[in-house]
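1. got a sequence here, can you model it:
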Amino acid sequence: MSSSIVFIVYVNDAPEAARFYADLLEIKPGFQTPGYIAFDLGEGVDLALWSGQLDGLTPAVPRTSEVCLALPGGPEAIDGQFARWVEKGVRVVSEPRDEVFGRTFVVADPDGNLIRVAPVD
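-> I've put the predicted structure just below:
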């Protein structure tokens, strides 16, 4: 079995999406081509943005999966991250609320892909 995993997010414009994710996550891509850009998230884990695979990808299409950023620090850290991202102008899908696993919220990238923030398990 592979010792690495890549989470692929389909986007319309990989370079534009990469600018959004780089700003949001405050990291730089580790690998770039015109249609595929990957971010190293830690040992054996990458987030890749891939364009050209789906025609007509729009934010209005319902999404059934999400990328989740797990933060340490409890509810205050979650609420603080929400405030910082709102200042950046992200589209909020659901505001911070308490769920069975802790405080969480969801935003969307420009293509409508969901990004959840939740506490570290």
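
2. only C-alpha atoms from now on, for both contacts and neighbour counts.
-> OK.

3. in this protein, which spans are helices?
-> Under the criterion DSSP state H, the chain contains helices at 14-25, 74-87.

4. I'd like the structure of this one too, to check against the first:
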Amino acid sequence: MISNTYFLLYVDSTSVSTAFYSRLLDKPPAHSTEAFALFILDSGIKLGLWSRPNVEPEAQAAGGGSELGWAVDSRATVDELHRHWQQLGMTIAQPPTETGFGYTLLGLDPDGHRLRVLYLTAA
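-> Okay, the predicted model is just below:
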């Protein structure tokens, strides 16, 4: 039975990405080596960062082809995170925007992985 959920991102520099996600998540990794770091999110979901040159078999995917998303409880939280991400120097690909599915913000990590925050609005 599958009981743990995790997402794995391939990164160019584990140390750069670990520092980025430590600041973003406001927590250190639960496990970290030169080639791999693992964060355990408050929800229990795990986020792994694996150094692209160490991935076996070799991965062809690069950042930007999918999104890692967080649902939040209010529009104000989206706006707060926008300010926080700007303070961290994060690249903002889409500032807070009203869309057909909700109020959202999109940032990029150092490898171009898309990080979305969403306040889902009723249809």
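
5. give me the TM-score for these two chains.
-> After superposition, the two chains reach a TM-score of 0.85 (TM-score structural alignment, normalised by the length of the first structure), with 117 aligned residues with a C-alpha RMSD of 2.3 Å.

6. got JSON lines for the helices of the first structure, with distance to Thr104 of the first structure and mean neighbour count too?
-> Output for the helices of the first structure, formatted as JSON lines (distance: least, C-alpha to C-alpha, whole Å; neighbours: other C-alpha atoms under 10 Å):
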{"stretch": "helix 14-25", "distance to Thr104 of the first structure": "16", "mean neighbour count": "17"}
{"stretch": "helix 74-87", "distance to Thr104 of the first structure": "7", "mean neighbour count": "15"}
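
7. so Asp46 of the first structure versus Gln32 of the first structure, what's the distance?
-> Distance of Asp46 of the first structure to Gln32 of the first structure, computed by C-alpha to C-alpha, to the nearest Å: 13 Å.

8. so for these two, which residue has more residues nearby?
-> Asp46 (20 against 15; other C-alpha atoms under 10 Å).

9. what's the offset of the longest strand anywhere in the first structure from the middle of its chain?
-> Using DSSP state E, we find that the single longest strand of the first structure is strand 91-99. Strand 91-99 of the first structure sits 14 Å away from the centroid of its parent chain (C-alpha atoms, centre = their mean, to the nearest Å).

10. how much space between the residue sitting nearest the centre point of the second structure and Met90 of the second structure?
-> Nearest residue to the geometric centre of the second structure (C-alpha atoms, centre = their mean): Leu115, 4.7 Å. Leu115 of the second structure sits 10 Å away from Met90 of the second structure, taking C-alpha to C-alpha as the criterion.

11. any residues in contact with both of these two?
-> Shared contacts of Leu115 of the second structure and Met90 (C-alpha atoms under 8 Å, 6 or more residues apart in numbering): 107-109.

12. take those residues and lay them out in CSV including distance to Leu8 of the second structure.
-> Putting those into CSV (distance: C-alpha to C-alpha, whole Å) gives the following:
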residue, distance to Leu8 of the second structure
Gly107, 18
Leu108, 16
Asp109, 14
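
13. out of the residues you listed, name the ones that lie in strands.
-> 107-108.

14. out of the shared contacts of Leu115 and Met90 of the second structure, which is nearest to Thr99 of the second structure?
-> Gly107 (15.9 Å; C-alpha to C-alpha).

15. and that closest one, how many neighbours?
-> Gly107 of the second structure has 20 nearby residues by other C-alpha under 10 Å.

16. Asp12 of the second structure now?
-> 19.

17. that one contacts Ser51, doesn't it?
-> Yes. The pair Asp12 of the second structure / Ser51 is scored as a contact, 5.8 Å apart, by C-alpha atoms under 8 Å.
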